[in-house]
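Participant: Sequence unavailable; structure follows:
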């Protein structure tokens, strides 16, 4: 039977990505699976602080080892906005609204450099471990592709001529910021 580990998220897309990355060694449960309906506040000033707030909440309230991530898009020309506010950049919690708000802010700006960043906090046996993944790319001027979520339709990773939203999950899972951070987490879990 695989080991159980809680991923502190309600995002089904993230859960699917991570389950695929950690199968068959780990059975990944999300917040719904453990009956956690709390909206865990992300009040930190960094991705690492927000990830740790979420993993700590689960460990303290459910007494089960947990990992959580905080991810976002950082745009060079906007002083790394939206950053930790990626999910609510437009003031609304909607992928399309956030993406359109960002594209509007980027109108007329030639520097399209951006990066996706994921920071994972794993709390295991009361010790907090941090893992980070970053992928660099450029912002498109219009969305393309219908896969993925968030800003995927406007993010073209360096070395590719397609957006994340044009890649299938297997291809994205090889190169994404979350995949890079997860690889570090997996390597850690397998070596301990």
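Facilitator: Ah, there it is. What you see is a predicted model, and the numbers here were worked out from it, not measured in a lab. Numbering: from 1, shown residues only.

Participant: Only C-alpha atoms from now on, for both contacts and neighbour counts.
Facilitator: OK.

Participant: before we move on, what SS does the most centrally placed residue in the chain have?
Facilitator: A centroid search over the chain (Cα atoms, centre = their mean) returns residue 71, at 3.7 Å, as the residue closest to the centre. Under the three-state scheme (DSSP: H, G, I helix; E, B strand; the rest coil), residue 71 adopts strand.

Participant: Identify the spatial nearest neighbour of it, chain neighbours not counted.
Facilitator: Leaving out its chain neighbours, the residue that sits closest to residue 71 by Cα to Cα, 6 or more residues apart in numbering is residue 118, at 4.2 Å.

Participant: how close does the one you found get to residue 73?
Facilitator: In this view, residue 118 and residue 73 are 9 Å apart by Cα to Cα, to the nearest Å.

Participant: One more: residue 121?
Facilitator: Here residue 121 is placed at a distance of 18 Å from residue 73 (Cα to Cα).

Participant: Could you check which of the two has the larger neighbour count?
Facilitator: Each of residue 121 and residue 73 has its neighbours counted (other Cα atoms under 10 Å); residue 121 has more, 28 against 25.

Participant: doesn't the more buried one fall inside a strand?
Facilitator: Yes. If the criterion is three-state DSSP, then residue 121 is within a strand.

Participant: Verify the contact between it and residue 132 for me.
Facilitator: No. Under the criterion of Cα atoms under 8 Å, residue 121 makes no contact with residue 132, lying 9.1 Å away.

Participant: about what we covered before: my guess is the residue nearest to the centre of the chain contacts residue 47, does it?
Facilitator: Yes. Here residue 71 reaches residue 47: they are 6.6 Å apart, a contact under Cα under 8 Å.

Participant: and the comparison structure, right after this:
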């Protein structure tokens, strides 16, 4: 059995990742991370995921799993992108959502995608994969599940916002599910 550290201090992500990875990893164990937060100064989701996984691996000596994710809006040239969590400058989901709506006021094109880069760093290798969940930004929030931009995002092919999906429904199809599904396939090959 291998113990993996989840390289995040975000309690919502820890809960979501444990749901997504739990059964897929079988007997492997997932533990939380309480070490220092690195400066996420990469210019892509992949670079930031690797920064977090490297820091957790160095701090704990355990194989580290990390992600970097956000929403990329076509009409805003891909913004907020890697700055999604700090878009309004406050790290508040409500503030970020309000700023996104203000910046999209009157926009005809509301297409967007949730993006997740998932990384593993174990001291011998570094892996990173990307998952994308296309959709549109709604004109008003809807739903109470999830976090971040979930109340504003309606995935393609789904008639509700991602915040109106149950956690299990979201975790079956989201950008994180797609990225971590691809990563788990590689982890199984490496760790059994």
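Facilitator: Yep, it's here. Source: prediction; values computed, not measured.

Participant: hmm, back to that, what lines up with the residue nearest to the centre of structure 1 in structure 2?
Facilitator: In structure 2, the residue paired with residue 71 of structure 1 is residue 69, using TM-score structural alignment.

Participant: which residues are in contact with both of residue 71 and residue 47 of structure 1?
Facilitator: Common contacts of residue 71 of structure 1 and residue 47 (Cα atoms under 8 Å, 6 or more residues apart in numbering): 84, 118, 119.

Participant: Show me what the last one lines up with in structure 2.
Facilitator: In other words, residue 119 of structure 1. For residue 119 of structure 1, the residue aligned by TM-score structural alignment is residue 117.

Participant: For that match, which non-adjacent residue is spatially closest?
Facilitator: residue 130 (4.4 Å).

Participant: Next: residue 58 of structure 1.
Facilitator: Residue 58 of structure 1 sits nearest to residue 66 (Cα to Cα, 6+ apart), 6.6 Å away.

Participant: Please name the residues that touch the one you found.
Facilitator: With Cα under 8 Å, 6+ apart, residue 66 of structure 1 has these contacts: 5, 6, 7, 8, 55, 56, 58, 59, 122, 123, 124.

Participant: before we move on, the earlier item: can you tell me the residue that sits opposite the residue nearest to residue 117 of structure 2 in structure 1?
Facilitator: Residue correspondence to structure 1 (TM-score structural alignment): residue 130 of structure 2 is matched to residue 132.

Participant: for its match, what are its contacts?
Facilitator: So, once contact is read as Cα under 8 Å, 6+ apart, residue 132 of structure 1 ends up touching 117, 118, 119, 120, 180, 181, 184.

Participant: so the residue nearest to residue 71 of structure 1 is in which element?
Facilitator: With secondary structure defined by DSSP states H and E, residue 118 of structure 1 is part of strand 113-124.

Participant: how far out from the middle of the chain is that strand?
Facilitator: Its chain's C-alpha centre lies 6 Å from the corresponding centre of strand 113-124 of structure 1 when counted by Cα atoms, centre = their mean, to the nearest Å.

Participant: distance from that strand to structure 2 after superposition?
Facilitator: Its match in structure 2 and strand 113-124 of structure 1 itself, once the structures are fitted together, sit a mean 0.7 Å apart by mean Cα distance after the TM-score superposition for structure 1.

Participant: Need the contact partners of that strand.
Facilitator: Residues outside strand 113-124 of structure 1 that contact it (Cα under 8 Å, 6+ apart) are 47-48, 51-52, 55-56, 59, 65-77, 80, 128-139, 155, 177-178, 181-182, 185.

Participant: now do stretch 176-192 of structure 2
Facilitator: Contacting residues not belonging to stretch 176-192 of structure 2 are listed as 2, 17, 20-21, 24-25, 115-120, 127-132, 171 [Cα under 8 Å, 6+ apart].

Participant: make it 10 Å
Facilitator: With contact meaning Cα atoms under 10 Å, 6 or more residues apart in numbering, stretch 176-192 of structure 2 is reached by 1-2, 13, 16-17, 19-21, 24-28, 65-69, 114-120, 127-133, 170-175.

Participant: how close does the residue lying closest to residue 71 of structure 2 once chain neighbours are set aside sit to residue 178 of structure 2?
Facilitator: The shortest distance from residue 71 of structure 2 to any residue other than its chain neighbours is 4.4 Å, reached at residue 114 (Cα to Cα, 6+ apart). As for residue 114 of structure 2, its distance to residue 178 of structure 2 is 11 Å (criterion: Cα to Cα).
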